[in-house]
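A.B. asks: Give me a 3D structure for the following:
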Amino acid sequence: MASKIHNELKTVRDVIRYAVSRFNDAQLAFGHGSDNAWDEAVYLVLSTLHLPLDTLDPFLDARLLEDEKKKCISLIELRIKKRVPLAYLTGEAWLQGHRFLTDKRVIVPRSPISELLADQLEPWVDEPDAVQEVLDLCTGSGCLAILAALAFPNARIDAVDLSEHAIRLAQRNVELYKLTDRVSVLQGDLYTPVADRQYDVIVCNPPYVNSHAMATLPSEYQHEPALALAGGEDGMDTIRDILGQAASHLAQDGFIILEIGNEYEHFMNAFPTLNPVFLETEHSDDSLLLLTREQLQTV
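C.D. replies: Next comes the predicted model:
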């Protein structure tokens, strides 16, 4: 059967079409770098063939070598059989055009906070060069800490995570970007490793998935570490700790940008006296919020 498939598939276009059909037939769940079968198939094939990820058209009708077809088909079938995020199979994820090493020790880099960092947090930051201190809580792979370092060239960034495994991977990514002189990767529970520090900006993609949603996650998401996803009954357990201590770790004009995913109602119920600014991204207008030091002093 495999040999027959190899004979029928001749070009990049053929293999991508085959992958899309197989993914749709298997009813895979997406959301780890792509949100549909076509984008995932394109990335899988271009990545496997070591072709530019943003240049498909010139290669669509290129014929594949037998060994190249085998590698693509093997990865397609592995994606279907194991139902894990493709990033775990390739060992890398791309965010805002930047490559990050990743594996099952951390959630796949995908936070929409990255979109805001690509714009240097405009209009909330007037002078990117003036930002001196940034904290990335629950750093995972270190992707947001690294993007913050790239956005704010004069800033020193602390990247904190409770998971020893995440810390090791984050450190590798920091080294990959040659940012060890500006990004410190620290292990500990939230603010514990930075107890005496204050920041101009805190960014955080915390565990926020409520218990009901955790129980019904698609298989792909269940392969990610629960420590990085589960936020308790209403999804707000870790967020309560983060916001309860945030004011003391922010500079006078500092603010925190927090990801809450699909937990808008739970957040508003948990913090009825707060009036955050919800930040619009490409796919959502209520999954990210901003709170100032002044607002957080009332928590």
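A.B. asks: C-alpha only now, for contacts and for neighbours.
C.D. replies: Will do.
A.B. asks: where exactly do the helices run in this structure?
C.D. replies: For the chain, the helices defined by DSSP state H cover 2-8, 12-26, 37-48, 66-82, 86-90, 113-118, 143-151, 164-176, 211-215, 219-222, 237-246, 264-270, 293-296.
A.B. asks: buried sites along the longest one?
C.D. replies: It refers to helix 66-82. Buried residues in helix 66-82, defined by neighbour count with 16 or more other CA atoms under 10 Å: 69-70, 72-73, 75-76, 79-80.
A.B. asks: Could I get these in a markdown table, plus columns for distance to residue 110?
C.D. replies: Converted to a markdown table, the buried residues of helix 66-82 look like this (distance: CA to CA, whole Å):
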| residue | distance to residue 110 |
| --- | --- |
| 69 | 29 |
| 70 | 29 |
| 72 | 24 |
| 73 | 26 |
| 75 | 21 |
| 76 | 21 |
| 79 | 19 |
| 80 | 21 |
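A.B. asks: Between these, which sits nearest residue 240?
C.D. replies: Using CA to CA, residue 79 comes nearest to residue 240 of the buried residues of helix 66-82, at 36.4 Å.
A.B. asks: The closest residue to residue 266 other than its chain neighbours: what's it in contact with?
C.D. replies: In space, and not counting its chain neighbours, residue 266 is closest to residue 234: 6.0 Å by CA to CA, 6 or more residues apart in numbering. Residues near residue 234 by CA atoms under 8 Å, 6 or more residues apart in numbering: 209-211, 266.
A.B. asks: can you check residue 44 too?
C.D. replies: 72, 75-76, 86.
A.B. asks: Also this sequence, please, to line up against the first:
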Amino acid sequence: MDLKELKSGLENAHSHEQRVEEIAQFFGSYNLVFGHGTDSAGGEAYWLVRHLQRWNVRDWTSPPTHDHIGEILEIAHLRVTERRPLAYLLGKTWFAGLEFNIDRRALIPRSPMAEIIERGFAPWISVGKGDRVLDIGTGSGCLAVSVAHYCPGVLVEATDVSPDALELAAENVKKHGLEGHISLIQSDLFDAVCEKYDVIISNPPYVPRARLASLPAEYTKEPAVALDGGSSGLNIVNRILRNADGFLRSGGLLFMEIGEIAQAFSRAYPKLPLTWLEFERGGEGVFMLTREELTGYFKG
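C.D. replies: You can find the predicted model right below:
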């Protein structure tokens, strides 16, 4: 299916559902890779149409007009020719039910940790007014903003080594009106951090460096610094693990996502008492450790 056929299909569609089907068929005609907010051509097609409608219910249920056809064609063309993730083309994405600004300054949010944040970290810990949460490697700020949104009164600090990422995170903090609840710190992991926290969360770079060159084209559009985990994928993970207990209060918890290197991680730390989390909406590779478990393993 080419762009001319897509244009004809969009013009002749009698419903927005049919338009979504046409776009999905177009995307499916190319070797696209999904995983930046959706997991299918149909999911991306629906997201594109609804985004242009500003998620207005009336627009979705009304008969389609020729509005937005030009925009759809332009975005669809860029999606298949440049292999840019749809989130970057739209400049918006969703995480934990919240909309975020996104561009190539940061990784596109997709962590399964959204589920535990939406529950306020229950049943593992109860956080409330005056408690502190640290987000290491905040990128777009999605984890930090979500924590502040779902855990009212919690004080959140978020670090990143990239000043560009922190600028984007600041946009998202302001977008959600959370300037008084989130502090952004330029820091290489813990270097500029001086508090102790009830919870530390992190989705650090964990892709083995040798794999970066073989990633699908969509992933190469994201900042390499947000993906590159060094030779083993564990370089940043190791640094966080070995220092986290010094920044946790008694009974504090570390939540970390390590995705596809979970098995390699378990082999590297066979006696580390990890609690692997399970998710109703899918996803894996997230573990939890207490401060006491970290101290006992690394300093006991």
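A.B. asks: which one of the buried residues of helix 66-82 of structure 1 sits closest to residue 186 of structure 1?
C.D. replies: Nearest to residue 186 of structure 1 among the buried residues of helix 66-82 of structure 1: residue 79, at 33.0 Å, using CA to CA.
A.B. asks: picking that back up, hmm, which of the contacts of residue 234 of structure 1 are the buried ones?
C.D. replies: Buried among the contacts of residue 234 of structure 1 by 16+ other CA under 10 Å: 209-210, 266.
A.B. asks: okay if I get those as TSV plus distance to residue 151 of structure 1?
C.D. replies: Compiled in TSV, these are given as follows (distance: CA to CA, whole Å):
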residue	distance to residue 151 of structure 1
209	28
210	32
266	31
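A.B. asks: longest strand of structure 2?
C.D. replies: strand 248-257 (DSSP state E).
A.B. asks: post-alignment, that strand versus structure 1, mean distance?
C.D. replies: When structure 1 is overlaid, strand 248-257 of structure 2 sits 0.4 Å from its aligned residues on average, using mean CA distance after the TM-score superposition for structure 1.
A.B. asks: looking at structure 1, where would I find the counterpart of that strand?
C.D. replies: Using TM-score structural alignment, strand 248-257 of structure 2 corresponds to residues 250-259 of structure 1.
A.B. asks: What residues in structure 1 pair up with stretch 272-280 of structure 2?
C.D. replies: Against structure 1, stretch 272-280 of structure 2 falls on residues 274-282 (TM-score structural alignment).
A.B. asks: How about residues contacting that stretch?
C.D. replies: 112, 115-116, 268, 285-291, 295-296, 299.
A.B. asks: The nearest residue to residue 44 of structure 2 once chain neighbours are set aside and residue 149 of structure 2, how far apart?
C.D. replies: Among residues not flanking residue 44 of structure 2 along the chain, residue 38 sits closest, at 6.1 Å (CA to CA, 6+ apart). Per CA to CA, to the nearest Å, residue 38 of structure 2 is found 23 Å from residue 149 of structure 2.
A.B. asks: Which one's more surrounded, these two?
C.D. replies: Taking neighbours as other CA atoms under 10 Å, residue 38 of structure 2 and residue 149 compare with residue 149 leading, 20 against 16.
A.B. asks: Show me what the more buried one aligns to in structure 1.
C.D. replies: By TM-score structural alignment, residue 149 of structure 2 lines up with residue 150 in structure 1.
A.B. asks: need the contact list for residue 103 of structure 1.
C.D. replies: 87-88, 91-92.
A.B. asks: Those: which two are farthest apart?
C.D. replies: Farthest pair in the contacts of residue 103 of structure 1, by CA to CA: 88 and 92, 7.1 Å.
A.B. asks: Quick check: residue 77 of structure 2 touching residue 6?
C.D. replies: No: taking contacts as CA atoms under 8 Å, residue 77 of structure 2 lies outside contact range of residue 6: 10.2 Å.
A.B. asks: Quick one: map residue 215 of structure 1 onto structure 2.
C.D. replies: Checking TM-score structural alignment: residue 215 of structure 1 goes with residue 213.
A.B. asks: quick one: that match from residue 32 of structure 2, how far?
C.D. replies: Applying CA to CA to residue 213 of structure 2 and residue 32 of structure 2 gives a distance of 17 Å.
A.B. asks: swap in residue 218 of structure 2?
C.D. replies: For residue 218 of structure 2 relative to residue 32 of structure 2 (CA to CA), the value is 8 Å.
A.B. asks: which residues are in contact with both of these two?
C.D. replies: residue 83.
A.B. asks: contacting residues for residue 164 of structure 2?
C.D. replies: 105-106.
A.B. asks: For the residue most central in space within structure 2, give me its contacts.
C.D. replies: With distances taken as CA atoms, centre = their mean, residue 109 lies nearest the centre of structure 2, 1.7 Å away. Residue 109 of structure 2 makes contacts with 36-37, 93-95, 140, 142, as judged by CA under 8 Å, 6+ apart.
A.B. asks: ok, now residue 289 of structure 1?
C.D. replies: 257-260, 276-279.
A.B. asks: Who's the closest spatial neighbour of it, skipping the chain neighbours?
C.D. replies: residue 278 (4.3 Å).
A.B. asks: How about residue 298 of structure 2?
C.D. replies: Nearest non-adjacent residue to residue 298 of structure 2 (CA to CA, 6+ apart): residue 242, at 6.7 Å.
A.B. asks: separation between the one you found and residue 160 of structure 2?
C.D. replies: For residue 242 of structure 2, the distance to residue 160 of structure 2 equals 18 Å [CA to CA].
A.B. asks: what about the two, which has more around it?
C.D. replies: residue 160 (24 against 14).
A.B. asks: can you tell me which residues contact that one?
C.D. replies: Contacts for residue 160 of structure 2 (CA under 8 Å, 6+ apart) come out as 136-139, 166, 185-189.
A.B. asks: likewise residue 115 of structure 1?
C.D. replies: Neighbours of residue 115 of structure 1 in contact, by CA under 8 Å, 6+ apart: 96, 281.
A.B. asks: so how far is residue 249 of structure 1 from it?
C.D. replies: Distance from residue 115 of structure 1 to residue 249 of structure 1, by CA to CA: 24 Å.
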